[in-house]
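Q: With the input below, show me the fold.
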Amino acid sequence: MNRLNKLLAAKKDLLSIYFTAGYPKKESTVPLLQSLQKAGVDFVEVGMPYSDPLADGPVIQNSSTIALKNGMSLKVLFEQLKSIRETVSIPIILMGYINPVLRMGMSNFLAKCVDVGVDGVILPDLPFELYNDQYREDFEKAGISNIFLVTPQTPEKRVRMLDEGSTSFLYMVSSAAVTGARSGVSDNQLAYFDRIRSMNLKSPCVVGFGISNHETYTQVCRHAHGAIIGSAFVKLLENSLDLDADIQRFIAGVRN
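A: All right, here's what the predicted structure looks like:
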């Protein structure tokens, strides 16, 4: 098993953090990964900045815009990550949109992921059917998990199809909206979480979109394998004067 699958098999109440590579500064990627590991985060999603991030709310859109202005690209990101496994052992997932990956070439992209020690990829706009027909064999040969998204609107038949095709976890989008922190978890969301849990899927489920604090994290963990925080953490980076200290405080607050 790779790092991600070992983690999923060994632990529940997982906490994952998303941030955009190259934000707030071009050189922030590695220090952020090191600080998040020190703070006790279970795994990290590193966003690949893109000029038209349609699924993202204003906070993450803004971070992508700044990262691109800072000179961040896939080539730069892989260069930054080339020695990351000397200091960071937690699973790392790359999350973003398919266009920059296809410009690099899927084979080259996956080879780079293997070289630097990336464990998984989330490409929300890569259709499962296209992945299954053209890329699944390449991902499986590389040992890289392609992580699929389910939403409250995903029919049961498709959820089961994605579950069958999954090699790690399913990313449960908490609501039919763009990314962004919210104040709490609604009854409709809880019913959705319970509906998915009652399907007894083989894949663990981790919830993202709208998780921002201890309250929403603990609510979600009662119904899923873990939670992902994105916008609230990116907003912290925007306003921080001492990144390492603020990260330790933020993660402790979520856990406790």
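
Q: hey, let's count contacts and neighbours off CA atoms from now on
A: Will do.

Q: What is the burial count for the residue nearest to residue 26 when sequence neighbours are not counted?
A: Spatial nearest neighbour of residue 26, excluding adjacent residues (Cα to Cα, 6 or more residues apart in numbering): residue 70 at 5.4 Å. By other Cα atoms under 10 Å, the residues close to residue 70 number 15.

Q: again with the one 10 residues further on
A: One way to gauge burial is a neighbour count; for residue 80, by other Cα under 10 Å, it gives 18.

Q: I'd like the structure of this one too, to check against the first:
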Amino acid sequence: MNRLQQLFKEQQKQLLSIYYTAGYPHLDDTLEIAEELEKTGADFLEIGFPYSDPVADGPIIQASSKQALDNGMTLALLFEQLKDLRQRVTIPILLMGYVNVVLQYGVDAFCSKCKEVGVDGCIIPDLPMYEYEELYQATFEKYGLSNIFLVTPQTSEERIRKIDGLSNAFIYLVSSSATTGSNLAVSENATNYFKRIADMKLKSPVVIGFGISNKETYLAASQHASGAIIGSAFVKNIDANNLKASIKGFMEQFS
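A: Below you'll find the predicted structure:
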């Protein structure tokens, strides 16, 4: 059982996950941000490895990815930065990014490195489910990695059931069809969508992301799931000149 699976076994309410981009705002900030987020109350983290065409991301995370790439961030460098991860951070860590980067690195090499540095799972939004199942599931499982699938309001019940069967940590429930950084509108449509998922009685816990920006939207999402993921709002808040203080200031609202 990896750290992520252990967390969801022990706690299934009001979990808070934070996403940020590796190599942003400065190339060497990756571990410092992780440490500070653990100290200030994050339950698990998603570290994004940047890509030149991040289609699922809104303008804030796109800009952070571009800056990280301009700073010189690569997947190989990220793994080098994470070599001391488990001496400094104890909470579960996911890597999030796009499949082209993983394929270029090599799937087996990627999964092996994740295990070596202490990464617990991955979110690769554009990795087709059938490809994962047919080509990569055995490799992920060999290295003890959880692969996190995304469900949207348009995902069919049949596909959700399939995803539930393939999942061994949690399912990422996308709050709307928008890109990241849009505001969570807890409208009747959204509430009906969350209720529909809850009524399916899935074996996997769900965590809501996209549009979670503050304590209000975090608590609203947490009513319908095990917790929520904040990305764009956190990345936007980072002050390159006052890193720790800006992280602490953002996280204080959740304590």
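
Q: quick one on the thing from earlier: now do the residue nearest to residue 26 of the first structure against residue 100 of the first structure, distance only.
A: Counting by Cα to Cα, to the nearest Å, the gap from residue 70 of the first structure to residue 100 of the first structure is 17 Å.

Q: Report the contact partners of residue 177 of the first structure.
A: residue 55 (Cα atoms under 8 Å, 6 or more residues apart in numbering).

Q: cool, and the one 5 residues further on?
A: Shown in contact with residue 182 of the first structure (Cα under 8 Å, 6+ apart): 210, 211, 212.

Q: Could you verify that it is part of a strand?
A: No - according to DSSP: H, G, I helix; E, B strand; the rest coil, residue 182 of the first structure belongs to no strand; its state is coil.

Q: roughly how far apart are it and residue 209 of the first structure?
A: Here the criterion is Cα to Cα. By it, residue 182 of the first structure lies 9 Å from residue 209 of the first structure.

Q: Over to residue 171 of the first structure?
A: Taking Cα to Cα, one finds residue 171 of the first structure at 10 Å from residue 209 of the first structure.

Q: and if you look at residue 244 of the first structure?
A: From residue 244 of the first structure to residue 209 of the first structure the distance is 24 Å (Cα to Cα).

Q: So for those two, which sits in the more crowded spot?
A: Between residue 244 of the first structure and residue 209, counted using other Cα under 10 Å, the more crowded position is residue 209 (24 against 18).

Q: where along the second structure do the strands fall?
A: Per DSSP state E, the second structure carries strands over the ranges 15-21, 44-48, 93-96, 121-123, 146-148, 150-151, 171-174, 206-209, 227-230.

Q: The longest one maps to which residues in the first structure?
A: Strand 15-21 of the second structure lines up with residues 14-20 of the first structure when matched by TM-score structural alignment.

Q: How far away from the center of its chain is the matching stretch?
A: Here stretch 14-20 of the first structure is found 6 Å from its chain centre; the criterion is Cα atoms, centre = their mean, to the nearest Å.

Q: Measure the mean distance from that stretch to the second structure post-superposition.
A: In the superposition with the second structure, the average deviation recorded for stretch 14-20 of the first structure is 0.3 Å (mean Cα distance after the TM-score superposition for the first structure).

Q: Let's have the strands of the second structure in a markdown table, adding mean neighbour count and distance to residue 192 of the second structure.
A: Output for these, formatted as a markdown table (neighbours: other Cα atoms under 10 Å; distance: least, Cα to Cα, whole Å):
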| stretch | mean neighbour count | distance to residue 192 of the second structure |
| --- | --- | --- |
| strand 15-21 | 24 | 22 |
| strand 44-48 | 24 | 27 |
| strand 93-96 | 23 | 28 |
| strand 121-123 | 23 | 25 |
| strand 146-148 | 23 | 23 |
| strand 150-151 | 21 | 15 |
| strand 171-174 | 22 | 13 |
| strand 206-209 | 26 | 14 |
| strand 227-230 | 26 | 17 |
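
Q: could you redo the ones you listed as a markdown table and give each row distance to residue 54 of the second structure?
A: Output for the strands of the second structure, formatted as a markdown table (distance: least, Cα to Cα, whole Å):
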| stretch | distance to residue 54 of the second structure |
| --- | --- |
| strand 15-21 | 12 |
| strand 44-48 | 10 |
| strand 93-96 | 11 |
| strand 121-123 | 13 |
| strand 146-148 | 18 |
| strand 150-151 | 16 |
| strand 171-174 | 16 |
| strand 206-209 | 16 |
| strand 227-230 | 17 |
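
Q: Pick out the residue closest to the middle of the second structure.
A: Among the residues of the second structure, the one closest to the centroid is residue 46, at 3.8 Å (Cα atoms, centre = their mean).

Q: Residues in contact with stretch 240-248 of the second structure: which ones?
A: Contacts for stretch 240-248 of the second structure (Cα under 8 Å, 6+ apart): 25, 26, 33, 36, 37, 40, 234, 237, 238, 239.

Q: Apply 10 Å and report the result again.
A: For stretch 240-248 of the second structure, contacts defined as Cα atoms under 10 Å, 6 or more residues apart in numbering pick out 24-26, 29, 32-33, 35-37, 39-41, 234-235, 237-239, 251.

Q: Can you select the buried ones among those for me in PyMOL?
A: In PyMOL, a selection of the buried entries from the contacts of stretch 240-248 of the second structure looks like this (16 or more other Cα atoms under 10 Å):
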select buried, resi 24+25+26+29+33+35+36+37+40+41+234+235+238+251
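
Q: Just to check, the residue nearest to residue 26 of the first structure is in contact with residue 20?
A: No - counting by Cα atoms under 10 Å, residue 70 of the first structure does not reach residue 20; the two are 11.8 Å apart.

Q: Mutual contacts of these two, please.
A: Common contacts of residue 70 of the first structure and residue 20 (Cα under 10 Å, 6+ apart): residue 64.
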